[in-house]
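J.: Structure of the sequence below:
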Amino acid sequence: MNWSTQMKNSRIAKENIEYEKKMNEYYLKCFLLEFSKICIFFIFFSLLGLIPEYLIALLSLMLLRSNGGGLHYKHYISCLAVSFLFLCGSITLATYITPPTILACFTSLLCSLIGYWLVPITSSNRPPATVEQAKKSKRNTMFIILEFIILICICPHNTYIFIGYWTIILHIFQLVIARILKEVKKIV
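T.: Take a look at the predicted model:
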């Protein structure tokens, strides 16, 4: 191996190390920000005596968001506020609105199809999903929602199941908004 090839390989190795270092810093920052939001929400919902409801809403949202993405905000406070409204909305809707089982199954099926069509919606800070990642995202999103349909049929009067149901509805709604915003940015 000649000297210029060795130098080039050395430079590439350094660039890869720098990239990995920056990605690790990014992941650590994301983890800390998300963890802080989870802790803030935990304190709030514990004061209201809604820890189980919060945990169900959070788990449902994490399953959906980690597979399909969604709206992303540039500022922590915006993300905190919208996430708070989202979680409160899921819990409140499940507490006061329980649709008939057939309607819940139908709307969930519709959400699985819309979700399949829309995902993945990734942050502008990340590279776009590969074809394989997009297929996996679509498949997982549809599978998660179809599992909720089964749960709705098995436990049609369970408030916790309907927290998941309303999380799905709100998640798909925000995916639609995210897709519209993405399309508008392409035009503008």
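
J.: okay, CA-based contacts and neighbour counts for the rest of this
T.: Fine.

J.: what's the single longest helix in this protein?
T.: helix 3-47 (DSSP state H).

J.: could you point out which element follows that one?
T.: If you walk from helix 3-47 toward the C-terminus, the next helix or strand you reach (DSSP states H and E) is helix 51-68.

J.: got the buried residues for that following helix?
T.: 51, 53-58, 60-61, 64-65, 67-68 (16 or more other Cα atoms under 10 Å).

J.: That one packs against which elements?
T.: helix 3-47, helix 76-96, helix 131-154, helix 159-187 (3 or more Cα pairs under 8 Å, 6 or more residues apart in numbering; DSSP states H and E).

J.: Could you export the ones you listed as a markdown table, including mean neighbour count and distance to residue 113?
T.: Output for these, formatted as a markdown table (neighbours: other Cα atoms under 10 Å; distance: least, Cα to Cα, whole Å):
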| stretch | mean neighbour count | distance to residue 113 |
| --- | --- | --- |
| helix 3-47 | 13 | 28 |
| helix 76-96 | 17 | 20 |
| helix 131-154 | 18 | 7 |
| helix 159-187 | 19 | 10 |
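
J.: Also this sequence, please, to line up against the first:
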Amino acid sequence: MLSLLHHPNLVNLIGYCADGDQRLLVYEFMPLGSLEDHLHDLPPDREPLDWNTRMKIAAGAAKGLEYLHDKANPPVIYRDLKSSNILLDEGYHPKLSNFGLAKLGPVGDKTHVSTRVMGTYGYCAPEYAMTGQLTLKSDVYSFGVVFLELITGRKAIDNARTHGEHNLVAWMTFSCSQRLTFPP
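T.: You can find the predicted model right below:
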């Protein structure tokens, strides 16, 4: 599937090798590693990403996802969007990688694809996890989690934090509900 998809924000498949039961995919080299490497557990000598770089990465990842959902025919549901699957080149230009869980999306008047639930805990949309009904919106939820990671610098799931702060989305939802006040 990846060999048919071409976009500046998708990692390029350069080639493959199939020898007996051995399979090898060759992708372009992404020298800055993953977004996860730049957000979490930074070594003391590395500066955190600045705000402009974070927003550049978010915009590029969104463009890659938009291509998969709106330009690819049929649409592709990525199904495993997370910070470790967003790779960065020399200029912090983001590219989506690791399409191993991707599924061809619904076509025609269908709204979803029914499938076994796959993905990474903390990034998986709750409605998909509960029903197995995969939609393009499932990826949008995952993008929202990555965006929260970019904004807060926190992991999607962090068991080193106190009990109420393990899950980034739950923590953010609770924190925002406590701070919002509405006029009577």
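
J.: TM-score them against each other, please.
T.: Laid over one another, the chains give 0.22 as their TM-score (TM-score structural alignment, normalised by the length of structure 2), with 73 aligned residues with a Cα RMSD of 5.7 Å.

J.: Export the helices and strands packed on helix 51-68 of structure 1 as a markdown table, with columns for distance to residue 114 of structure 1.
T.: Putting the helices and strands packed on helix 51-68 of structure 1 into a markdown table (distance: least, Cα to Cα, whole Å) gives the following:
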| stretch | distance to residue 114 of structure 1 |
| --- | --- |
| helix 3-47 | 27 |
| helix 76-96 | 19 |
| helix 131-154 | 9 |
| helix 159-187 | 7 |
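
J.: which one of those lies closest to residue 107 of structure 1?
T.: With distances scored as Cα to Cα, the stretch of these nearest to residue 107 of structure 1 is helix 159-187 (8.1 Å).

J.: which secondary structure elements does the closest one contact?
T.: Checking 3+ Cα pairs under 8 Å, 6+ apart, helix 159-187 of structure 1 ends up next to helix 51-68, helix 76-96, helix 101-118, helix 131-154.

J.: if we can go back for a sec, from the buried residues of helix 51-68 of structure 1, which single one is nearest residue 17 of structure 1?
T.: When these are ranked by distance to residue 17 of structure 1 (Cα to Cα), residue 67 comes first, at 27.8 Å.

J.: Just confirm the closest one contacts residue 140, I think it does.
T.: Yes: at 6.3 Å, residue 67 of structure 1 counts as touching residue 140 under the criterion of Cα atoms under 8 Å.

J.: just checking, what packs against the longest helix of structure 1?
T.: helix 51-68, helix 76-96.

J.: Next, the angle helix 51-68 makes with it.
T.: 150 degrees (axes from the mean of the first three to the mean of the last three Cα atoms, to 10 degrees).

J.: Check the offset of helix 3-47 of structure 1 from the chain's centre.
T.: Relative to the mean C-alpha coordinate of its chain, helix 3-47 of structure 1 is positioned 19 Å out (Cα atoms, centre = their mean, to the nearest Å).

J.: and that helix with helix 76-96, angle?
T.: Using the same axes, to 10 degrees: helix 3-47 of structure 1 against helix 76-96 is 40 degrees.
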